[in-house]
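3D model of this:
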Amino acid sequence: MKKVGLTLLTAFVGGAMALGTYKVFEKKSADNMSFEDRQKVYFTNNPATVSSAGAVDFTQAAGAVTPAVVYIRTSYSSNQGGGRNPLEEMFGDMLGQRQRPQGVQQASGSGVIISPDGYIVTNNHVVEKADKITVNTNDHRRFEAKVVGTDPNTDLALIKISATDLPIVKLGNSDEVKVGEWVLAVGNPFNLTSTVTAGIVSAKGRNIGIIGSENNDEDENPFGRTQMSQKPRLNKAIESFIQTDAAINPGNSGGALVNTKGELIGVNSAIASHTGSYEGYGFAIPINLAKKVLNDIQKYGSVKRAYVGISFTDLDPDKAKELNISRTTGLYVSDIVDGGGAAAAGIKKGDIITKVEGVPVYESSDLQERVGRLTPGDKLKITVLRDDAEKDFNVTLKGDIPAPKTAAVSKSAEELFNRLGASFQPLSNAQKAKYRVSSGVIVTQVRPGRLFDDTEIPEGSIITNINRQPINSIADIDKAITNLRNGHLVIKGYYPDGTAFNNMFQVQ
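Sure, this is the predicted structure:
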């Protein structure tokens, strides 16, 4: 009897602890919760039971993931111009875009619901030009979405629809992904919604030189088109793709790459193709990198990116011969940024980075993805080869100081919000005191070619009123731009230098 009583007591205590943990998460303010915390709350209440029975049975994983993968349609005016996105030109038209000579153009892609209250991850190149974003869910509901924020450096975007109790895909751990394991790609290729394909992980840590390549030089591309070569700079573009042979086609951009347990391990982003359609390989952004980017966008409106403070070159036999060194793997430090973390730690030009946190470094993606998950102020142990001996340095990462960036729209609040082309964060009490205002949000990101960019309202500006309504949050902005009077949009605030502005726009 004592054993029975002890067993019952143990079960009771365990259940109480689980319930208590759930209640702790439940009480946390949703605005302050990371997406991992939001998911813990969701899966505490809705336990994940996905488990593939055998290496070739994907039915349970597909059934769990498909309801949370959405179909995204975007429209934008043809006068935004500038040619096609290099992502489309070099790796196939992942958007499923149909070019129109004039008027409104349309494109399509995919997205993955990661929070029950309507947050969706997709690619930056799916939504970056959009005036209007329409999201169709798997259960045939339709919503208009607004862009919470984007990160061109990783080709990620976070958008939001007004909905609750949505199905979500569980975030996995891309560090545990192994080459050769089975994966599923879920998306909407060629407008064929809710399509599932299977394949294996072909490689990890691929750097294909596609992000941020529009400003770089052209070289011959092994994929048969032109590929942009990276110029020596601060290496802001972060590429460490998971490569898969699961069939990915136009319209799959922003869709899910999941393991056989139904866990999201990557966001599909590009394909290697001569024709623009599937020819064997696709590339997905690893979810461990995406988690940091998406949490920052949700919390701050933009990504708080950390930097080592170096320029470097991938080593190979040809580069080693050119530099007259014997080492053929690792990263050769070609320059040090004055005042950066690497300089403060003692890393020098000519050092060769061999390890990061004890893990061997073979190419740039091994360092870039690791740094991409971190925040200014975090420490990173970097091992370098100097004078034929390895030496460890603890580098305190520093943040990037963004340079200030020096329209007819519909009546839809979401569409108008997207046309503003900015992300916002509520002012702190200290910031309110600095500008002597009682309300306001700070502009944390300005997207090129949108209204804030065109009218030179830069990052760091303070928005205090829209249409005479005090602004303290995104919800206040939504309210202020709904049901405009006489089609006028009046935005008041302060530039970063404290100069006041009062701009009026005609909305048609």
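
when you work out contacts or count neighbours from here on, use the C-alpha atoms and nothing else.
Fine.

for the longest helix seen in the chain, name the packing helices and strands.
In the chain, assigned by DSSP state H, the helix with the most residues is helix 2-27. For helix 2-27, the elements it packs on are helix 35-45, judged by 3 or more CA pairs under 8 Å, 6 or more residues apart in numbering; DSSP states H and E.

contacts for the longest strand seen in the chain next, please.
Taking DSSP state E as the criterion, the chain has its longest strand at strand 195-206. Strand 195-206 is touched from outside by 62, 66, 178-189, 239-248, 365-366, with contacts defined as CA atoms under 8 Å, 6 or more residues apart in numbering.

residues contacting the nearest residue in space to Leu380 that is not next to it in sequence?
Of all residues not flanking Leu380 in the chain, Val395 sits nearest, at 5.2 Å (CA to CA, 6 or more residues apart in numbering). Going by CA under 8 Å, 6+ apart, Val395 touches 308, 341-342, 344-345, 379-382.

ok, Ala500 next?
By CA under 8 Å, 6+ apart, Ala500 lies in contact with 492-494.

one more to line up against the first:
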Amino acid sequence: MKKIASLLLMALFAGAITLGAYKLFFEKTDYQLVSTDDKMPVFTTSNTPTSNKGSGINEVDFTIAAENTVNAVVHVKNVTMSSGSGSLWDFFYGTERNQQPQVGTGSGVIISPDGYIVTNNHVIAKAKEVKVTLNNNKTYDAEIIGADQNTDIALIKIEAETGLPYLAFGDSDNAKIGEWVLAVGNPFNLTSTVTAGIVSAKARDLGRRQSFIQTDAAVNPGNSGGALVNTNGDLIGINTAITSQTGSYVGYSFAVPSNIAKKVVEDIMEYGNVQNGILGINTIPVNTPYAVEKGVNEIDGVYIDNVVEDSGAAEAGLQSGDIIRQIDDVKVRRFADLTGYISSKRPGDEVQVKVKREGDLLTIPVMLKARQSLVVPVMGLEVKNLSKDDQKTYKTKKGVKITGVPETYRGYGLQGKIIVAVDDKEVKDIQDARRLFGEISRYGKTSITMLNEDGERERLIFQ
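Prediction:
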């Protein structure tokens, strides 16, 4: 009996050892920890390693760039004269009696220690008097050196007793989307205001056939002409515009790229006006029926619809149907990419244009030329300088050829004729044409002297 009991005890003991060994070495455990913390669980949604530096915002130091910039940004005040009150007295006796001074304000950036300042054209336009106040509250009278309405850039100068703090132009082509930037200016007459944001987009076209840097740094009235700088303190743009129904900042603003502003300033200082180099092509605006019909509404690049006669593009061999994909080192995805880069060049500069032609990529050197055509003010005629063939055909070396006529004047037989005088003032080239047509009064008579292909003079008078 004792033997049976001992065997049973040994069997139970052996079973316990076997079960314990199985539990210990073979069975998978599945523990769940229960705590009193009722927060939502956090899960990793990506296997991509995250930065051990955190969000990155605290890594950027704006203080040095801001300190260097505020002393080089000035407050610009311009004084213009109002055009009168519109009273019955003004109607009969003119408005000179009631003209009142009006003060406008903006910003400017000192770009040299001897007092040259870049600002916006619209800040100093029509000004009778311009005053500049530095960050140390000293005020100076400023001289307008020159301005360019197309790029909205102007150059003014003050005479200071000592060298001034200034900003050097940076390379706006190197600015990257997402890069931190500072906008420095004088919004609402609040001097030396610094706001921060990022580059939201580059080569933004606002319908002006020009390229802008878009940023979300706060810019308001009074910021115009101020500095857009990166965290190194490099001047990469001149703050110019906001798009807003209220007239105040609503989330994005625009700056003229520094490469364009620098080129305009250098042209004004060296030549007295802006030297515009053009490629010499016509393109098709996107989102138009013609673009859809041609199948170029969604292409990646700029489609060449036709090449302008006697232009650099024509001499280099660019063709209708080519798609421009790159110019020098700048990728071209839309028209603003192309115009933004060309705006920083002058006549005589050579650029390397990469085009797609029938499936092949070709790189073609093109020498930029001065603009040979334009649309004159008031009447809206499109005119161009005379080519050598034109000079032989019409037997003249002066004048401009009419190449486009608006609907209003199509019944006058103007197409293809040579304008040699406007109101008896000689027209030698398109610059003369632009100036003389700009002087035309909408309420008076205008006489235009032209040549036809037989060399015969014609004179038309427009009311």
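
show me which of the contacts of strand 195-206 of structure 1 are buried.
62, 66, 182-189, 239-248, 365-366 (16 or more other CA atoms under 10 Å).

so which of the residues you listed are in helices?
62, 365-366.

can you tell me what Lys299 of structure 1 aligns to in structure 2?
Taking TM-score structural alignment, the alignment pairs Lys299 of structure 1 with Glu270 from structure 2.

assign that match to helix, strand or coil.
helix (DSSP: H, G, I helix; E, B strand; the rest coil).

from Ala313 of structure 2, how far out is it?
Between Glu270 of structure 2 and Ala313 of structure 2 the distance is 27 Å, computed by CA to CA, to the nearest Å.

that older thread, which one of the contacts of Val395 of structure 1 is nearest to Pro402 of structure 1?
Val308 (15.9 Å; CA to CA).

please report how far the counterpart of the closest one in structure 2 lies from Ile153 of structure 2.
Per TM-score structural alignment, the equivalent position to Val308 of structure 1 in structure 2 is Leu279. To Ile153 of structure 2, Leu279 of structure 2 is 22 Å away according to CA to CA.

would the residue nearest to Leu380 of structure 1 count as being in a strand?
Yes - assessed with three-state DSSP, Val395 of structure 1 lies in a strand.

what's the match for it in structure 2?
In structure 2, Val395 of structure 1 lands on Val366 (TM-score structural alignment).

structure 2: matching residues for the longest strand of structure 1?
Against structure 2, strand 195-206 of structure 1 falls on residues 193-204 (TM-score structural alignment).

give me the buried positions along the matching stretch.
193-194, 196-204.

show me how far the strand or helix carrying Thr119 of structure 2 is from its chain's centre.
Element membership for Thr119 of structure 2, per DSSP states H and E: strand 116-120. In terms of CA atoms, centre = their mean, to the nearest Å, the centre of strand 116-120 of structure 2 is set 17 Å apart from its chain centre.

does anything pack onto that strand? Which helices or strands?
Strand 116-120 of structure 2 packs on strand 101-110, strand 153-157, strand 235-242, going by 3+ CA pairs under 8 Å, 6+ apart.
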